[in-house]
Structure formats: C-alpha cells, structure tokens
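S.K.: Next input, structure requested:
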Amino acid sequence: MAACRSAITSGDVQQIMDRLGFSATIRLDVDSVIIEWPAKLSRLSDTIDLKTRSVGVVVVADGTWNSAVPGERPPLSKGLFVNVELRAMPLEGRIVVPRSTVRGGSLFVVDEDLRLRIVPVEAGFSQDSFVVVRDGLKPGDQVVVSDLIPAIEGMLLAPTRDADLESRLSQEASGADTDAQL
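M.R.: Coordinates of the predicted model:
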C-alpha cells in the first residue's frame, strides 16, 4: 500500500461536506434547559489531535442574536461551552452490529443448520456502541449477541431474536436516537 499527501482548498472541503449532507446542531445546557441552534459545518480545523486522533470542526449558526430572549434564551456568543452534534446522510445498505459482538476481527453467527460459525469480518467504522461491517457478513445472517461460554465452532444453538436490541441498534445507527444504550 502506498500513501501520499495532497492539499485541497477550503472551497473543495465545503463542496465535499455539502455533498455528504452534513448538518449540525449546537446545544447549550443552561440549568438543565437545553437551548439549540441549527448550524452548518463550515470547515475543518487545520490541526489533528494525535492523542484522540480527531480533527476539529468549525460550525456556524446564523441569526442567534435575533432569536435571543433576555432571561430565557441567550445569544450564542464566544466562550460558551456547548455541545455540537454533526449529522450526515445515512449510508444505505450497510450492515451494523453491536460493538460487543466483534471479537478479534470475527463475529459469531448462526449457520443454516443452527450451528455456531466464527466468521472473520472487516469492520468499516465504529461509532458509540455499533460497528459497520464492511466485509464478511451478508444481509440476513444471524449474529450471536450473547456471550457463549464456551464458544465452540459447530456447536448447536437455539437462537432467539432480540427485537428490542434490533430496534435500538437501528435507531442509533440511523441517528434517530442519540441517547441509545446498547
């Protein structure tokens, strides 16, 4: 594999972000009251934090002074400690699994004979408590989500569907429920 560096303009970055459908929400917590402003992803920071392996972003909210109400809704001003939520268009056709099910680059799945198979997978990215599987799993595969002790490949299983976990995973992966706990 070879790697190279290239420079792109801030306009190019903005075009890429627009195509990916990024949106942002700025949230301020004042005495347990959440105040929100819609925002737009403006640009990426020019530095990368090597410790957290993250890059900063700059978001812009227009008209925050116009929506200010003294004593109820402050304007968004420099120096406030806020949370920023970034969203992008969902990636269609991806398979997501709970993070806890990926063990050493493999998943436990139930085969057509109701037997345990250990399948190597290639993870794409992970977020919160889920992992997007890039390769090794196909739609309809049954993933074992409980701990099997001992886990012996070929052992007979009696799988049951966890509809609650499926629902929470779907909501979190789609961005519909940012507070989901898996």
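S.K.: rest of the way, CA atoms for contacts and neighbours
M.R.: OK.
S.K.: Residue 98: how many residues sit nearby?
M.R.: 20 (other Cα atoms under 10 Å).
S.K.: Report the buried residues of the top helix by length along the chain.
M.R.: Scanning the chain for the helix with the most residues, using DSSP state H, yields helix 163-174. Residues of helix 163-174 classed as buried: 168-170, 172-174 (neighbour count, 16 or more other Cα atoms under 10 Å).
S.K.: can you point me to the longest strand in this protein?
M.R.: Scanning the chain for the longest strand, with DSSP state E as the assignment, gives strand 33-49.
S.K.: how about this one, so we can line them up?
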Amino acid sequence: MTRKKQIILPIVILVIGAVIFIALSSMKKPPEEKPKVDNTPIVAVEEITVAPLTLTVDSYGVVTPKYEIELVAQVSGQIVELSDTFLRGSFVKKGQVLARIDPSDYKAALIDAQASLASATASLEEELARGKVAKEEWKRITNASPTELSLRKPQLKQEQARVKAAQASVLRAERNLERTYLRAPFDAMIESRHIGLGTFVSTGSKIGKMLGTETAQIRLPVADNQLQFLVKQGHAAQVNLSGDFAGQNHVWQANIARSEGVVDDKSRMSYLVAEVSDPYGLHAETENTPLRFGSYVNATVLGKELALAASVPRHLINKDRIAILDEESKLQFVNVEIVSEDGANVIISNGLKTGDRVIVSALDYPVDGMQLALPTSDDAVTPDTETNTDTQIASVKD
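M.R.: Predicted coordinates for the structure are as follows:
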C-alpha cells in the first residue's frame, strides 16, 4: 500500500501541475504583433518646365547726354539781349537765340567792308575799260607786238584781287555780325549759364553749358566672359533700363549703339554703350516718364535665345549631374549641360525635359537607383531652397 502511494502521488502531482499549466496558458493573451516599419526615405520634388529662354547680361550705368558743349562767344562785346529761356534746366530748340552781343561795331564794320567792295568794283570796271582802249590802240600799230603791261593785264589782275579781298571783308563782317547772336547749336537743355545782361565778353569767353536732348547714352560695364551670352557681342542688342523716378520704379527701352572696343585698364571690363532717343519725351505724342541725365539705372541686355532650357538651383548640381525621381519612384542621376549661371541658379539646356521631378530635399547617402517615396499629407519635407523652374528670361550675373 505504501508503495502504491509512492507511485501514484507523483503522478497525481504531475497531472495537477499539467492541468494548472494548461489553465494558466489558456488565460494568457497572445503577444501583439508590431506593425512593419517602412524605412523608405521621403523626399520633396519639384517638376521641371522646359521652355524657350532668353539669356541676359546684367549691368548698370549713369545716364549722360550723347552731345554736350560749352557755348563760347566768337566775338567780343557787351551782352544787350538775354532770352527768358536761357536758364538752368530750360529746354531750347536748335537755332534759338539765347543772347546777343552789342552789334553796333559789327554793323559799322560791315558797312565799311561794303563800301570798300563798291570802290574795288568801280576800280575794276574802270580798269576793264582802260584795257579795252589799250587793246584797240595796239590794233592800229602793225610794226610791233603789244606786251602784257601795254595791254594793262597786270593792272587788271590787281584790281580783280582788290575786289576779291573786299568781298572777303564783307563776308567776314557779315559773319561777325551774325555771331553777335548766340544760338543753340542743337535741341538741348541748359545745364549752366555764365553771363548776365550787361556782361562784357571777349572772344572765347564761356557763355554756358548745354546738354543735347536728342539722344542719351549709358556706358555699361560687362565682364569679358559675359560677352559670349550676347549675339554679336551685344551689337544692336535690346536693353531694358530700370530706375527710380519720383519715388517709383520705371523701365525704359534702349539699344546698344556700339562697343568702346577696349578693356578698361583698372576695372578690366569691356564697355557697351546703350542709347535712348528723346530721353525727356519732348517729341513724344503721349506723356512719357523722362529719363533724366545723371540718373543711375540698372540694365538688362537681352542676349542669345535658347530653344529649350530650364533654371534650377545651383546647389542641386554635383559634377554636372542632378538627382531626379523617376516613374518607379527611384533616385536617378541625370547628366546635364550647364549654359550659364543665374545668381543662385544655373541655366540648363540639355539633360532635363518638362515633367521631370527634381529632388530638392537633402539625402544623407544618395545612391543611384535607391527607392524613395513622396510625402503624404501627414509628412512634411522642406526643400533646401525655394526654386522657380518656370523661368522665361534668365539673368547672367557678372
């Protein structure tokens, strides 16, 4: 009996233990399954728009008149007349009388020259008559030949010379009388006046300074390596000028008239000269904003036209390659051809097409062909910089 108890008791204990284990196991909750974590890098992209693009070169300059002169007196005398328009800032027309020097002495000189001419003309006519008489007398003489002196030819030449000298004196006196009128040589604006009513001036005295209003010009410095972006190095290129007038920004149209053809020995820049016709709008049918002399303007010179090109941020380019997201959402490096630089951007002519998605966010370890993902509404990926890829005119900075 005791032996049976020794055998049965452990078995009972094992059975009870098994039952308890099974009961406890049935009460235990199974472990929760952890969701799968997607470690695909999320990137931000911007679609590229490839379109016709015009390269430009930026410059700057100061507006100056194409023609400016110091008006000087060509005869001496006292100023007896002064035009009301002969004032600083006034506009005058070509040929307009600005002032007049006392003409009394020059009128007297003209009368004297005319009198001398009349006397010389009379002497010439008298000598012509004497020559005819001498010629008729020598016709009656048959045994000798007349000389030049006997026919009074030297005397005739002398009288003819006196007439020419008298004519020259008349022309000189008329010219001096005309010079008592101080006239504007071209359409101009008065910059300064150095005389007043009653002022005595001598030959060569400065009367005033005049700025031609027909054409304004602006010297535009351009780096030598920027000329490659202009057609014919900028000859006859169109220029957009921008500057301030009355507190507002305005734009004027100009054209490159010429290149100075030398490189400045200090700045090492080439200079293009832009011209603007009628800068003050004096001949315009409608009121235009004047482009004043002395104004500082920024200039955009239009250059070569590219059939297809795009502008992208410079920092996205690495060794002439750019990262895009292909149709399978994989990273792909594309070789591009850089035409020029546009400030913080570069101009690309080959390698991209409209609709390409350029990756604008940073990747720690980019590998060609790696799987990427676009952000969902709950994700936020900030591009490195804002990019404007739909640019039609690209500016090439110096």
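S.K.: Could you tell me the TM-score of the two chains?
M.R.: The TM-score (TM-score structural alignment, normalised by the length of structure 1) is 0.62; 152 aligned residues with a Cα RMSD of 3.8 Å.
S.K.: circling back: give me the distance between the longest helix of structure 1 and the centre of its chain.
M.R.: Distance, stretch centre to chain centre, for helix 163-174 of structure 1: 13 Å (Cα atoms, centre = their mean, to the nearest Å).
S.K.: and that helix, what other elements does it pack with?
M.R.: Contacting helix 163-174 of structure 1 under the criterion 3 or more Cα pairs under 8 Å, 6 or more residues apart in numbering; DSSP states H and E are the following elements: strand 95-98.
S.K.: Helix or strand next in line after the strand it packs on, which one?
M.R.: Later in the chain than strand 95-98 of structure 1, the nearest helix or strand by DSSP states H and E is strand 106-110.
S.K.: Buried ones in that next one, by neighbour count?
M.R.: Using 16+ other Cα under 10 Å as the burial criterion, the residues of strand 106-110 of structure 1 that qualify are 106-110.
S.K.: and for whichever helix or strand comes after that strand, what are the contacting residues?
M.R.: Past strand 106-110 of structure 1, further along toward the C-terminus, the next helix or strand under DSSP H and E is strand 116-120. Contact with strand 116-120 of structure 1 is made by 105-111, 136-137, 151-157, as judged by Cα atoms under 8 Å, 6 or more residues apart in numbering.
S.K.: and if you look at stretch 243-257 of structure 2?
M.R.: 234-242, 272-277, 289, 291, 295-298.
S.K.: what does residue 112 of structure 1 align to in structure 2?
M.R.: Applying TM-score structural alignment, one finds that residue 112 of structure 1 aligns to residue 327 in structure 2.
S.K.: mind checking how far the residue minimising distance to the centre of structure 1 is from residue 67 of structure 1?
M.R.: Here the mean C-alpha position of structure 1 is nearest to the C-alpha of residue 127 (Cα atoms, centre = their mean), at a distance of 3.7 Å. Counting by Cα to Cα, to the nearest Å, the gap from residue 127 of structure 1 to residue 67 of structure 1 is 33 Å.
S.K.: go on, residue 76 of structure 1?
M.R.: Distance from residue 76 of structure 1 to residue 67 of structure 1, by Cα to Cα: 10 Å.
S.K.: The two: who's more crowded?
M.R.: Legend: neighbour count by other Cα under 10 Å for residue 76 of structure 1 and residue 67, higher for residue 76 (21 against 13).
S.K.: Map the more buried one across to structure 2 for me.
M.R.: Checking TM-score structural alignment: residue 76 of structure 1 goes with residue 292.
S.K.: Was I right to think its match contacts residue 278?
M.R.: No: in this structure residue 292 of structure 2 lies outside contact range of residue 278 using Cα atoms under 8 Å: 10.6 Å.
S.K.: picking that back up, counterpart of the residue nearest to the centre of structure 1 in structure 2?
M.R.: Looks like residue 127 of structure 1 aligns to residue 342 there (TM-score structural alignment).
S.K.: Spatially nearest residue to residue 152 of structure 1, not counting backbone neighbours?
M.R.: residue 116 (7.2 Å; Cα to Cα, 6 or more residues apart in numbering).
S.K.: my bad, residue 78 of structure 2
M.R.: Using Cα to Cα, 6+ apart, the nearest residue to residue 78 of structure 2 is residue 200, at 4.2 Å.
S.K.: So that neighbour sits against residue 100, correct?
M.R.: No: counting by Cα under 8 Å, residue 200 of structure 2 sits too far from residue 100 to count as a contact (11.2 Å).
S.K.: what sits in contact with each of these two?
M.R.: What both residue 200 of structure 2 and residue 100 touch, as defined by Cα under 8 Å, 6+ apart, is the set residue 79.
S.K.: quick one, which of these two is more surrounded?
M.R.: Counted by other Cα under 10 Å, residue 200 of structure 2 and residue 100 do not tie: residue 100 has more neighbours, with 21 against 15.
S.K.: Helix or strand: which one has the more buried one?
M.R.: strand 97-101.
S.K.: Helices of the stretch 151-300 of structure 2, residue ranges please.
M.R.: 153-178 (DSSP state H, counting those that start in this stretch).
S.K.: Where do the strands of it begin and end?
M.R.: 181-183, 188-193, 200-201, 206-212, 215-222, 238-245, 248-263, 270-277, 296-313 (DSSP state E, counting those that start in this stretch).
S.K.: Turn those into CSV, including distance to residue 162 of structure 2.
M.R.: Formatted as CSV, the strands of the stretch 151-300 of structure 2 follow (distance: least, Cα to Cα, whole Å):
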stretch, distance to residue 162 of structure 2
strand 181-183, 30
strand 188-193, 43
strand 200-201, 33
strand 206-212, 37
strand 215-222, 48
strand 238-245, 61
strand 248-263, 52
strand 270-277, 51
strand 296-313, 61
